[in-house]
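Undergrad: Got a sequence here, can you model it:
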Amino acid sequence: MFVRVMSREECQGVVAAGDLARLACCRDDQPYIVPITYAHSGNRLYCFSMPGQKIDWMRSNPKVSLQIAEFASNRQWKSVVVTGRYQELPATQGCHHERIHAWSLLEKKPNWWEPGGLKPVPQEISGASAHIFFCVEMDEMTGRAACAGEL
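TA: Purely as a prediction, here's the structure:
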């Protein structure tokens, strides 16, 4: 097996094809990582959550990382790490169109609302819903790929 650096285009392909990431955030020098469903559009990864620890932590420190993997076997895989900034999409008129965009992308993913909560209906998106839509504005993306065989 050997491991190689992936090109930016290869990294973008893994991110575009995926829907599950591990989201890492940090507060008071303590890291926290959770699985999360995402949808990719442009330079943003859109996500959904209910209020809780990760939202509290990202509000206090918006610097986050996401790890996205394609796994064929323990000797053949791709892993991309994205660093970026958390940006909440509040239920305000100014974010209405982007929230609808996030929801329209996420709803195409199987079980996208799990474990975040129940699937919202359009009226809840513009109302006082506890559902939180957010995006990660991607700053940097790097990747590695493992292949079976010898160099």
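Undergrad: Please make it C-alpha for all contacts and neighbour counts, starting now.
TA: Noted.
Undergrad: Going by neighbour count, which residues of the helix or strand where residue 31 lies are buried?
TA: Secondary structure assignment for residue 31, by DSSP states H and E: strand 30-41. For strand 30-41, burial by neighbour count (16 or more other CA atoms under 10 Å) applies to 33, 36-40.
Undergrad: Show me what secondary structure element comes after that strand.
TA: Scanning forward in sequence from strand 30-41 by DSSP H and E, the next helix or strand is strand 44-49.
Undergrad: Pull out the buried positions in the helix or strand just after that following strand.
TA: Proceeding C-terminally, strand 44-49 gives way to helix 53-60 as the next helix or strand, assigned by DSSP H and E. Neighbour counts using 16+ other CA under 10 Å place 54-55, 57-58 of helix 53-60 among the buried residues.
Undergrad: Before we compare anything, build this one as well:
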Amino acid sequence: MPISYAYGDGCVYGHCAGGKKLDLMRARPEVCVEVEDVRGLTDWRSVIAQGRFEELSGDQADEAMQLLMRRFRRERPSRTALPDDGHGTTDHGHGAGTGAPVLYRIRLHSRTGRGETPR
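TA: Predicted coordinates:
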């Protein structure tokens, strides 16, 4: 299932609303994360990492949200900042799931990668 994420201190940070993804991670916290950068048939990279899902709250959740916001502001400089929803978060427009966003961390304990680049 796709996620928006930020990486820091050996962990993947993300957020989601209530739904199947969150239910599955809560039930089986040992998870796998795959990241791909595909630019063409002979120009690609892929990383698969294993880790443990941890739901965050309080200051840890606030720090995770700030990390996510910094990443996406940096990657999309031509867009204006997303409007504040009055709860210190932004309207990400996903529209999926129910309830307040849940911030989480996946503490990575192993990873492997492959890739191919043009000559």
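Undergrad: Would you mind reporting the TM-score between them?
TA: Here the superposed chains carry a TM-score of 0.75, computed using TM-score structural alignment, normalised by the length of the second structure; 100 aligned residues with a CA RMSD of 2.2 Å.
Undergrad: What residues does the equivalent of residue 2 of the second structure over in the first structure make contact with?
TA: Correspondence of residue 2 of the second structure to the first structure, assessed by TM-score structural alignment: residue 35. When contacts are counted by CA atoms under 8 Å, 6 or more residues apart in numbering, residue 35 of the first structure touches 20-23.
Undergrad: Please apply the same query to residue 85 of the first structure.
TA: Each residue near residue 85 of the first structure by CA under 8 Å, 6+ apart is listed here: 62-64, 136-139.
Undergrad: what's the answer for residue 105 of the first structure, then?
TA: Each residue near residue 105 of the first structure by CA under 8 Å, 6+ apart is listed here: 39-40.
Undergrad: what residue of the second structure matches up with it?
TA: The alignment partner of residue 105 of the first structure in the second structure, by TM-score structural alignment, is residue 67.
Undergrad: for residue 62 of the first structure, same thing?
TA: By TM-score structural alignment, residue 62 of the first structure lines up with residue 29 in the second structure.
Undergrad: which stretch of helix or strand covers the nearest residue to that match once chain neighbours are set aside?
TA: Closest residue to residue 29 of the second structure in three dimensions, ignoring its sequence neighbours and counting by CA to CA, 6 or more residues apart in numbering: residue 53, at 4.8 Å. Element membership for residue 53 of the second structure (DSSP H and E) is strand 43-55.
Undergrad: What's the average distance for that strand when superposed on the first structure?
TA: Once the two structures are superposed, the average separation between strand 43-55 of the second structure and the matching residues of the first structure is 0.6 Å (mean CA distance after the TM-score superposition for the first structure).
Undergrad: May I see the buried residues of the following helix or strand past that strand?
TA: On the C-terminal side of strand 43-55 of the second structure, the nearest following helix or strand under DSSP H and E is helix 58-75. By neighbour count, with 16+ other CA under 10 Å as the criterion, the buried positions of helix 58-75 of the second structure are 61, 64-65, 67-69.
Undergrad: Thank you, goodbye.
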